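# Here is my input; please provide its structure:
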Amino acid sequence: MMKTENIIVGISIGDLNGIGGEIVLKTFEDARVLDFCTPVIFASAKTMNYFKTHFKSGINFHIVNNINQLAKGKVNVYNCWNDPVKIEFGKEDVKIGEYAIKSLEAATKALKNNDVDVLVTAPINKHNIQSEDFKFPGHTDYLAQQLEGESLMFMVTESLRVGLLTDHVPVKDIVDHITEDLIVKKIDTVYDSLKRDFKIGKPKIAVLGINPHTGDNGVIGSEDDAVLRPTLKKIKENGKLVFGPYAADSFFGSSNYKNFDAIIATYHDQGLIPFKTLSFGQGVNYTAGLNKVRTSPDHGTAYEIAGKGKADSSSFKEAVFTAIQIYKNRIDYEELTANPLKKANK
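Below you'll find the predicted structure:
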């Protein structure tokens, strides 16, 4: 049963040599955040106290070895390891990657077991996390395996939402991945998320083209006409307000994106470059389509400023509040669908 008060926010600490520890501390140094949730950081007391000392933070942690020992109104730290960790800010380190995975796995387990209500992930280094036991290009792919549903990378702010048909796929392989089945699944996921997670009754979705100028009638590629356009036509005929494909080069510059509840880009940079240009520091990476809520900030480990006290925690804080709001929206949606007369009687 989902609850509306004292929402427990699980936090995976990410790459310890990056800015994750700093942005987590800065987020919860504002005690007002604790009025909205109970955070639990999956790391270790030694590690978090190291960060506290290094960044001169005034946070007092509540350390637990059992997830049932969490204290409301406190910043909880769940011990995932007890050994000392050598932290060297700004350095890529395979050993540090192992701790990032320990944190992620423990936090995901707690999410699956309903010990935490939502998950917010601090940035990882996609290279140093690779091992025989962990062969995922990022959080989204790992969580897609661990949790139920059709996962989709959904970059969101209050006024802009960008989903991806393909995410961490090499550019040379993008076209091979874009099939009618994939397009239908991803649009369904975005559509359902807009209704369930963002309270939009009749979502309006734009889809960007695969090729420049959506292929220019086959002059610059045939995929838009052969695959994308006819699939969108079928989807629209089935009742969804889906439009496109639109030429990506002018779509955002012309402010056309403001006419839609969400935009679906066909590949990673086509969507994320304009999204981060328009909203960097305020954007949130939300993994839509899963049975659990997971968000993260819209940036990486930022090794170049790690340990210097310069990291901006705005996006991480937005990720926390977005996770809380989506969790609450899902409660409202479930109540409404279980009792459709409730809306009519309001």
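# from here on, contacts and neighbour counts on C-alpha atoms
Noted.
# Counting by contacts, list what the helix or strand hosting Ile264 packs against.
Using DSSP states H and E, Ile264 sits in strand 262-265. Helices and strands touching strand 262-265, by 3 or more C-alpha pairs under 8 Å, 6 or more residues apart in numbering; DSSP states H and E, are strand 161-164, strand 204-208.
# Apply 10 Å and report the result again.
Applying 3 or more C-alpha pairs under 10 Å, 6 or more residues apart in numbering; DSSP states H and E, one finds that strand 262-265 contacts strand 149-156, strand 161-164, helix 180-196, strand 204-208, strand 241-246, helix 268-279.
# Is it possible to get JSON lines of the ones you listed that adds distance to Ser103 and mean neighbour count?
Below are the helices and strands packed on strand 262-265 laid out as JSON lines (distance: least, C-alpha to C-alpha, whole Å; neighbours: other C-alpha atoms under 10 Å):
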{"stretch": "strand 149-156", "distance to Ser103": "21", "mean neighbour count": "22"}
{"stretch": "strand 161-164", "distance to Ser103": "27", "mean neighbour count": "26"}
{"stretch": "helix 180-196", "distance to Ser103": "27", "mean neighbour count": "19"}
{"stretch": "strand 204-208", "distance to Ser103": "36", "mean neighbour count": "23"}
{"stretch": "strand 241-246", "distance to Ser103": "39", "mean neighbour count": "19"}
{"stretch": "helix 268-279", "distance to Ser103": "26", "mean neighbour count": "17"}
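# Following up with a second sequence; could you model it the same way so I can compare the two?
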Amino acid sequence: MDKSDKIIVGISIGDLNGIGIEVILKTFEDKRMLDFCTPVLFGATKVISYHKKALNLEMPVHGISSVNQINHNKINVLNIWKEEVSIDLGQSTKISGEYAAKSLASAMEHLKEDKIDVLLTAPINKDNIQSETFNFPGHTEYLEANLDGESLMILMTDKLRIGLITGHIPISKVAEAITPELIKTKVEVMHVSLKKDFGISKPKIAVLGLNPHCGDKGVIGKEDDEIITPTINEIKKTGKLVFGPYAADGFFGSETYKQFDGVLATYHDQGLAPFKALSFGNGVNFTAGLNKIRTSPDHGTGFDIAGKNLANSSSFKEALFAAIQIFRNRNEHVELTQNVLPIK
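Here you go, the predicted model:
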């Protein structure tokens, strides 16, 4: 409808029986949010209306059948299915997972075709979403399979960014997965992202050790001495400001993380447990390293509180702000670097 230079934020609605739609609606309850972005929800107006009624939320949504019909002053809902869908708030069902996957797939296609500027994903249930077409441990792996680049999950707040060297893999397989090549790759992705997505010209990166006390000189494991430390020393020779390995417990307890622009944890819970303890529900999950921008809140489907109007939208709101800021930073970085004069 009306033209605008506002950033178009595509939103996959997540599990239909969870709190995803609730935090989306609560985020845009404040009409001022529409002043700097245009939301497009991928789903169906009937589903959104069901949640609005269950939560007693009053706000108009604009149903569309094509992104060409976007209204930049409204909450747009792109109807990607017409059939009635059974909603059972608080329950994990195959149907809710199936339609979460449909929402995500449509949002992904629109992202790849530049019909939306960034993607914001509401939480999925990693079990009920599995099918022949969606066979991934989570969003990050799905995104990497569909977009260009090497992904790095970064959990972030204003003061802390934690990336994961290994992601959704069993703890029994972490040690064998930590190779010099993988460490170098993840350091490179984080380094580029900190410059391009966050505007930090000389990023300082900390790498955490794998074993307790970084192995205590081989007493509790040799990976830190034999793999991680030599790899960090090798990376340093390229001029990158990379330090470590640091014992994870003391690193967070002593607030050493505040001295760095980014932190790389060796496995999922080593990074996420302290992050969630420190972020108090305001954290954002950002998938760095890909040619498109995707963020999400740092919480799950919240089946236990779904439909009870108890969900806090803070993390989703922060994910929205982060996606917009990273989009702007990335565009600014392109402008600053594409016409650089050669040094004679």
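# TM value for the aligned chains?
Here the superposed chains carry a TM-score of 0.97, computed using TM-score structural alignment, normalised by the length of the second structure; 338 aligned residues with a C-alpha RMSD of 0.9 Å.
# hmm, back to that, nearest to Ser44 of the first structure among the helices and strands packed on strand 262-265 of the first structure would be which one?
strand 149-156 (29.1 Å; C-alpha to C-alpha).
# can you give me the offset of the closest one from its chain's centre?
In terms of C-alpha atoms, centre = their mean, to the nearest Å, the centre of strand 149-156 of the first structure is found 7 Å from the chain centre.
# Ok, stretch 284-295 of the first structure next?
5 Å.
# Please apply the same query to stretch 214-230 of the second structure.
Worked out by C-alpha atoms, centre = their mean, stretch 214-230 of the second structure lies 31 Å from the chain centre.
# ranges for the helices of the stretch 201-346 of the first structure?
For the stretch 201-346 of the first structure, the helices defined by DSSP state H, counting those that start in this stretch occupy 223, 229-237, 248-251, 268-279, 314-338, 341-344.
# Where in the second structure does the shortest one align, residue-wise?
Mapped onto the second structure using TM-score structural alignment, helix 223 of the first structure spans residues 223.
# Can you state the mean residue-to-residue distance of the matching stretch versus the first structure?
Following the fit onto the first structure, the mean deviation recorded for stretch 223 of the second structure is 0.7 Å by mean C-alpha distance after the TM-score superposition for the first structure.
# which stretch among the helices of the stretch 201-346 of the first structure comes nearest Gly97 of the first structure?
helix 314-338 (20.1 Å).
# tell me the angle of that closest one relative to strand 149-156?
130 degrees (axes from the mean of the first three to the mean of the last three C-alpha atoms, to 10 degrees).
# Helix 314-338 of the first structure versus helix 268-279: what angle between them?
Using the same axes, to 10 degrees, helix 314-338 of the first structure lies at 100 degrees relative to helix 268-279.
# Which positions in helix 314-338 of the first structure come out as buried?
The neighbour-count check on helix 314-338 of the first structure (16 or more other C-alpha atoms under 10 Å) flags 314-324, 326-333 as buried.
# coming back round to it: average gap between the strand holding Ile264 of the first structure and the second structure?
Mean for strand 262-265 of the first structure is 0.5 Å (mean C-alpha distance after the TM-score superposition for the first structure).
# need the helices and strands packed on strand 262-265 of the first structure in CSV with distance to Phe42 of the first structure, can you?
CSV is the format used below for these (distance: least, C-alpha to C-alpha, whole Å):
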stretch, distance to Phe42 of the first structure
strand 149-156, 23
strand 161-164, 28
helix 180-196, 27
strand 204-208, 37
strand 241-246, 40
helix 268-279, 28
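# Nearest to Phe89 of the first structure, out of those?
Set against Phe89 of the first structure and scored by C-alpha to C-alpha, those come closest in helix 268-279, at 24.8 Å.
# Tell me how far Glu226 of the second structure lies from Ile178 of the second structure.
11 Å (C-alpha to C-alpha, to the nearest Å).
# Looking only at neighbour counts, state which of these two leads.
Ile178 (19 against 13; other C-alpha atoms under 10 Å).
# residue contacts, the more buried one?
Ile178 of the second structure is in contact with Ile165, Thr166, Leu210, Glu223, Asp224, Ile227, Ile228, Thr266, Tyr267, counting by C-alpha atoms under 10 Å, 6 or more residues apart in numbering.
# what's the burial count for the last one?
Tyr267 of the second structure has 24 neighbouring residues, counting by other C-alpha under 10 Å.
# out of the helices of the stretch 201-346 of the first structure, which comes closest to Ala100 of the first structure?
helix 314-338 (16.8 Å).
# Give me the mean distance between that closest one and the second structure.
Relative to the second structure, helix 314-338 of the first structure is 0.5 Å off (mean C-alpha distance after the TM-score superposition for the first structure).
# residues in the second structure aligned with that helix?
So helix 314-338 of the first structure sits over residues 314-338 in the second structure, by TM-score structural alignment.
# returning to what we had before: for PyMOL, write the selection for the buried entries among the contacts of Ile178 of the second structure.
In PyMOL syntax, the buried subset of the contacts of Ile178 of the second structure is picked out as below (16+ other C-alpha under 10 Å):
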select buried, resi 165+166+210+223+224+228+266+267
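# Can you add distance to Lys94 of the second structure and give the contacts of Ile178 of the second structure back as JSON lines?
As requested, these are exported to JSON lines (distance: C-alpha to C-alpha, whole Å):
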{"residue": "Ile165", "distance to Lys94 of the second structure": "32"}
{"residue": "Thr166", "distance to Lys94 of the second structure": "29"}
{"residue": "Leu210", "distance to Lys94 of the second structure": "37"}
{"residue": "Glu223", "distance to Lys94 of the second structure": "41"}
{"residue": "Asp224", "distance to Lys94 of the second structure": "43"}
{"residue": "Ile227", "distance to Lys94 of the second structure": "43"}
{"residue": "Ile228", "distance to Lys94 of the second structure": "42"}
{"residue": "Thr266", "distance to Lys94 of the second structure": "33"}
{"residue": "Tyr267", "distance to Lys94 of the second structure": "30"}
